[in-house]
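A.B. asks: only geometry, no sequence info:
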């Protein structure tokens, strides 16, 4: 029986796919490297860090302040850096980890993804993962890690805008997609959000930009309080949907409202800055900061939700310039995957 562990499940490692000159980061490589270095430092001080990179020697020179004993490298090329969406999704099968290698098509063929789509297979073939870790090829089904949230108890939270997109799996109906998630992720039910988006988002409303499980009974979500903001109506409708959701026991979820990030613009385009794009790791939560007074407000709110973890802010303004944030560039692996 497959089981998709929640993000707070004990982890063995987190993957970063490092930017290089052949990616869209080429014009701002130094700037984005600073963000990646900070993420790498916080992760490697607590657990293993898997770095996929085009040139290992170049990246090693950047990581002198990190715990190098905790860093595992895999030298391979990539189209981009969004490990959340091209990384393998790990399920537990009777307690043993299995990497599910779903297809990645650049968020509905918006961007090239041929190199990214083979990264997980290369990692498995190179024996980066422990020998007992299973591998299953699911490249015939498009599924990005940022599009699903698990409570660890059989509930998957997602958005209809993404999973029902005609550019993902048009051959499947909503019922068939639900059945697929139940079969391979061990889901017992799927909660669908039909509203909510962020301007500048390329992912068709990934759930990890909007609403996140913090534990099996708590959902943190982006709340827009400014009626003049373009997101107000859609996010208000999303909030109403969340209020209608109930746990498997029939109890309303504890909802934790995160502030809407102050508008960020680059080249006259509003960027998808969101505090929902945090990463839970062993003993800490990494929270994207955007150089705003709301950063500390979001940190205070999440610290109350995760009293046993340190909530650490990381400036992710650079990541938003390519329409993502902190959670989007990471993928966690539960204990047992990497030694």
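C.D. replies: Done, it's in. Predicted model only: the values in this text are computed from it and were never measured.
A.B. asks: all contacts plus neighbour counts: C-alpha atoms, from now on.
C.D. replies: Noted.
A.B. asks: For my notes, confirm residue 28 occurs in a helix.
C.D. replies: Yes: looking at residue 28 with DSSP: H, G, I helix; E, B strand; the rest coil, it is inside a helix.
A.B. asks: Can you name the residues that contact it?
C.D. replies: The neighbours of residue 28, taking CA atoms under 8 Å, 6 or more residues apart in numbering as the test, come to nothing; the list is empty.
A.B. asks: One more to weigh against that first structure:
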């Protein structure tokens, strides 16, 4: 993070913890629950090796179950903070709070979450951040409600005043239909930015988010962007992702230099399980999570997995690269980063209440 008095930290900045919202039987995860819970256990275990994990549970019974699952997996209970809050889904990246730091003090921004432009019910998820704050999950940190639909997966910060996002998402009618100039002014004020970089291209089949940036292109340091490439000319994504790559090549850092671009390999097409035949799923290696000392990378039992890990390892010297099989997660349209929200080190975390 730079010396600016107020900013949106980059994800690689030190963290106090990571937020997860656990799946349950009264959600769309019901038919996949037995398969997806081990993925959540693995994510929680990897996070807890390095920092705290804050877990939202739909009710007290689920909190007890989660505690047992993590104990059986050997997770340090001192790293786990369980809280009860009603939920409809698990995408903490989009319903969780976004933390800015002002003169060393954290401020939690609670944006409106409407199920990606009203595509899915989200009234309960929209209340999770406020419920956690009321429960003392963030100790004495202030929280401000922002009357703006904005998901954490739609923005990417370099921690030094630049935000990367997509027009297709932030300017969509479901996000309020604001003009680019109006929204850019608001984002600069909210996050203490110098500028916003907008991408016109980039879209994955099966993505309900209207092109969240965290499935497409990610800062790995202030001069480097890792992005999802497509090297199969016969794939429907080829032209769109090539156009996005061309756009990225035209972007410049604040110092006026071109970004170092790291092209991530293209996984084979993943399709939905029987019951939704033919539906393609949005598998992306760009949906990685940076935590203290490590990078958790989604994998898809694909030959490209190892190349993706190697490419990202070169971007994060000194951090351990950990692959996590996310084939079950993308059955519901997201991946690893979508499930998580990092909590910066400036934020003190309260004890669990469940």
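C.D. replies: Structure's in. What do you need? All figures in this text were calculated on a predicted structure; none of them were measured in a lab.
A.B. asks: What's the match for residue 188 of the second structure in the first structure?
C.D. replies: Under the alignment (TM-score structural alignment), residue 188 of the second structure pairs with residue 182 of the first structure.
A.B. asks: List the buried residues of the helix or strand encompassing that match.
C.D. replies: Assigning secondary structure by DSSP states H and E places residue 182 of the first structure in helix 174-185. By neighbour count with 16 or more other CA atoms under 10 Å, helix 174-185 of the first structure contains the buried residues 177-179, 181-182, 184-185.
A.B. asks: Next: stretch 139-155 of the first structure.
C.D. replies: Of the residues in stretch 139-155 of the first structure, those scored as buried under the neighbour-count criterion (16+ other CA under 10 Å) are 141-155.
A.B. asks: centre of the chain versus that stretch, how much separation?
C.D. replies: Taking CA atoms, centre = their mean, to the nearest Å, one finds the center of stretch 139-155 of the first structure at 10 Å from the center of the full chain.
A.B. asks: so stretch 227-245 of the second structure corresponds to what in the first structure?
C.D. replies: Residues 221-239 of the first structure are where stretch 227-245 of the second structure aligns, taking TM-score structural alignment as the criterion.
A.B. asks: And the contacts of the matching stretch?
C.D. replies: Residues lying outside stretch 221-239 of the first structure but in contact with it, judged by CA under 8 Å, 6+ apart, are 193-199, 210-212, 255-260, 274-276.
A.B. asks: again, only using 6 Å
C.D. replies: Contacts of stretch 221-239 of the first structure from elsewhere in the structure, counted by CA atoms under 6 Å, 6 or more residues apart in numbering, are 195-196, 210-211, 257-260.
A.B. asks: Reformat these into JSON lines and put secondary structure next to each item.
C.D. replies: Shown next, in JSON lines, are those (three-state DSSP):
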{"residue": "195", "secondary structure": "coil"}
{"residue": "196", "secondary structure": "coil"}
{"residue": "210", "secondary structure": "coil"}
{"residue": "211", "secondary structure": "strand"}
{"residue": "257", "secondary structure": "strand"}
{"residue": "258", "secondary structure": "strand"}
{"residue": "259", "secondary structure": "strand"}
{"residue": "260", "secondary structure": "coil"}
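A.B. asks: Out of these, give me the one that has the most neighbours.
C.D. replies: For these, the largest neighbour count, defined by other CA atoms under 10 Å, is 29 neighbours, found at residue 211.
A.B. asks: Please pull up the equivalent of that residue in the second structure.
C.D. replies: Aligned against the second structure - with TM-score structural alignment as the criterion - residue 211 of the first structure pairs with residue 217.
A.B. asks: Please name the residues that touch that match.
C.D. replies: If a contact means CA under 6 Å, 6+ apart, then residue 217 of the second structure has 226-227 as its contacts.
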